[in-house]
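Please work out how this folds:
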Amino acid sequence: MPARELVRRCLVAAVSGVLGTLALWALPAKDLCTGAACFFVALLAVPLMVLGAGLLAYALMALARVRPAWPVALVGPATLLAVTTTVVVPGSLPAFLALIAGSYAFAALVTADELPNAWRVALAAPVVVLFGWGVVLPIVL
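Take a look at the predicted model:
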């Protein structure tokens, strides 16, 4: 894969992630959260919204001919979750959208077929550690 195609893959993934998230931003999730219902929103609606944003991003990447698109749609939200639970707390919508774009671009880079396996492992290892530290460890403990 030439460098131009890799850059296009990363840009399409970043835009798809942001557009998928913005499309779900219109969902009235705050109306669901009143009183004890906030517990159910946290357990059911939020994971479904993350899944929905990932599916929308997958569809957009597939339309833009990012092949394969499914690993990017899976790794992008996991990367975003790992980074926001451990390193960065986005304070505004533009900062959050920048994190989404960066996470999906990173996922597109790591899942590119032509990237050597040593580079994939070297790039993905810190994110796997952050995911274990910020997501898995609080669940287990």
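
switch to C-alpha atoms for all contacts and neighbour counts from now on
Fine.

which residues of this protein fall in helices?
Ranges of helices in the chain, per DSSP state H, are 3-25, 29-32, 37-40, 46-63, 70-86, 93-110, 117-131, 137-140.

structure for this one too, so we can compare:
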Amino acid sequence: MGQYLRMSLRESVRRCLVSAAGGVLAVLAVVLLRGQLCAGSGCLVVPILQEPLMLGGAWVLSWVTMALGRVRPAWPVALAGPMVAAALVIRLIDVAKWPLAAILAVVAAGYALAAVMTAAGLSPAWRIALVTPMVVLFAWSVVPHLVPAP
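Below you'll find the predicted structure:
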């Protein structure tokens, strides 16, 4: 545990870059596989299971990428990365109108920010300062979809 308390700038940058690559690979996997698994009238149940399985597979892919890239520990970044990326993508850009490259850049930034937020040795004040805007953005982007329209 002690080895995680202080990270050099080089180690922090590597952690952010590997995490960003894991997020980009996860999004690319979802984009490339969407609609490819099953098509036609014989696939009535598959679409119901396809999205959760695809998103779970993307999460595992990002986690494995970060673990292979020696991001230690990788699981907090893998858990926080999709939420930070979703908060940024949903609230800050219009997904339907932006090109895939812009979405990938925002997802990479979200995973890199998650890597910073979950880094050991980060002071509690900095952690709170980084997490609070992401929680507000995530709630601001998700809650309107959960509340029925009048």
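
before we move on, the earlier item: columns mean neighbour count on top of the helices of structure 1, output as TSV?
Below are these laid out as TSV (neighbours: other Cα atoms under 10 Å):
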stretch	mean neighbour count
helix 3-25	19
helix 29-32	11
helix 37-40	13
helix 46-63	18
helix 70-86	20
helix 93-110	21
helix 117-131	14
helix 137-140	9
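
residue contacts, Arg70 of structure 2?
Arg70 of structure 2 is in contact with Arg15, counting by Cα atoms under 8 Å, 6 or more residues apart in numbering.

aligned partner of it in structure 1?
Using TM-score structural alignment, the equivalent of Arg70 of structure 2 in structure 1 is Arg65.

show me the residues around Met7 of structure 2 that make contact.
When contacts are counted by Cα under 8 Å, 6+ apart, Met7 of structure 2 touches Gly121.

ok, it to Val77 of structure 2 distance?
Distance of Met7 of structure 2 to Val77 of structure 2, computed by Cα to Cα, to the nearest Å: 16 Å.

any idea what Ala80 of structure 2 aligns with in structure 1?
By TM-score structural alignment, Ala80 of structure 2 lines up with Val75.

same thing with Leu53 of structure 2?
By TM-score structural alignment, Leu53 of structure 2 lines up with Leu48.

can you check Ile90 of structure 2 too?
Match for Ile90 of structure 2 (TM-score structural alignment): Thr85.

same check, this time on Val18 of structure 2
Alignment note (TM-score structural alignment): Val18 of structure 2 maps to Val12 of structure 1.

Excluding chain neighbours, give the residue nearest to that match in space.
Sequence neighbours aside, Met61 is the residue nearest to Val12 of structure 1 in space, at 6.6 Å (criterion: Cα to Cα, 6 or more residues apart in numbering).

OK, contacts around that neighbour?
So, once contact is read as Cα under 8 Å, 6+ apart, Met61 of structure 1 ends up touching 12-13, 16, 69.

and it, how far is that from Val136 of structure 1?
Taken as Cα to Cα, the span from Met61 of structure 1 to Val136 of structure 1 is 28 Å.

do the same with Leu27 of structure 1
From Leu27 of structure 1 to Val136 of structure 1 the distance is 28 Å (Cα to Cα).

what's the counterpart of Leu9 of structure 2 in structure 1?
In structure 1, the residue matched to Leu9 of structure 2 (TM-score structural alignment) is Ala3.

Pull up the gap between that match and Ala64 of structure 1, please.
Distance from Ala3 of structure 1 to Ala64 of structure 1, by Cα to Cα: 17 Å.
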